[in-house]
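Predicted model and sequence follow; I will ask about them next.
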Amino acid sequence: YPRSSRPGHMMIEESIGTAAIAELERRGHAVEKAPAWTVGRLTAAERGDDGLLRAAATPRLMQAYAAGR
């Protein structure tokens, strides 16, 4: 809080490279480009079709955790 959910949205640093960004867009991702080293403290989680919860947190900047139940 006060963050909102944006399903299908992806913010990615331009330093990943134009080829990678173009491929993500080609695959249908709604990509928002950000300058290098500006995206931090991100977490992501998904529950797969098999019911397994997968999560990740960035090691940059402050502490970040990914957890679920």
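Arrived safely, thanks for sending. Numbering: from 1, shown residues only.

contacts and neighbour counts: CA atoms only from here.
Will do.

Residue 31 versus residue 23, what's the distance?
10 Å (CA to CA, to the nearest Å).

So those two - more neighbours on which side?
Taking neighbours as other CA atoms under 10 Å, residue 23 and residue 31 compare with residue 31 leading, 16 against 11.

where's the residue nearest to that one when sequence neighbours are not counted relative to residue 43, distance?
Computed as CA to CA, 6 or more residues apart in numbering, the closest residue to residue 31 that is not its neighbour in sequence is residue 10, at 4.9 Å. Plainly put, residue 10 is 12 Å away from residue 43 if you go by CA to CA.

Below is an additional structure, to be compared with the one above:
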Amino acid sequence: MGMTIAVYRINPETGERTQLREKHTVKPLAVIETDSRLPPCSCPRCVGGIIRLRATLTEVNRRSRGEL
């Protein structure tokens, strides 16, 4: 059993319904995902932030060990 969705606009004065998007049916997944975590972000801003964080942590660790 799938899910069907359509988008309508309702005129508040007349109650007339105007269809904005055609009906679309989505088939259910064959295997239900049990993991609710979101995938890691791969945008340049986040990826660049992770690289900077790793570089900063590496530098801090080297300083704490007296390597710099």
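Yes, it's here. This is a predicted model, so every value here is computed, not measured.

Let me see the TM-score of these two.
Remark: TM-score between the superposed chains equals 0.20 [TM-score structural alignment, normalised by the length of structure 2]; 25 aligned residues with a CA RMSD of 3.9 Å.

Might one say that the residue nearest to residue 31 of structure 1 is in contact with residue 30?
Yes - Residue 10 of structure 1 lies in contact with residue 30 (CA atoms under 8 Å); the separation is 6.0 Å.

What strand or helix carries residue 52 of structure 2?
helix 44-64 (DSSP states H and E).

what's the answer for residue 22 of structure 1, then?
helix 18-26.

Pull the residues that contact the helix or strand that that helix is followed by.
Sequence-wise, the next helix or strand downstream of helix 18-26 of structure 1 (DSSP H and E) is strand 30-34. Strand 30-34 of structure 1 is contacted from outside by 8-14, 21, 24-25, using CA atoms under 8 Å, 6 or more residues apart in numbering.

and residue 57 of structure 1, how far is that from residue 11 of structure 1?
Taking CA to CA as the measure, residue 57 of structure 1 falls 14 Å from residue 11 of structure 1.

Hmm, I typed the wrong one, I wanted residue 43 of structure 1.
In terms of CA to CA, residue 43 of structure 1 sits 12 Å off from residue 11 of structure 1.
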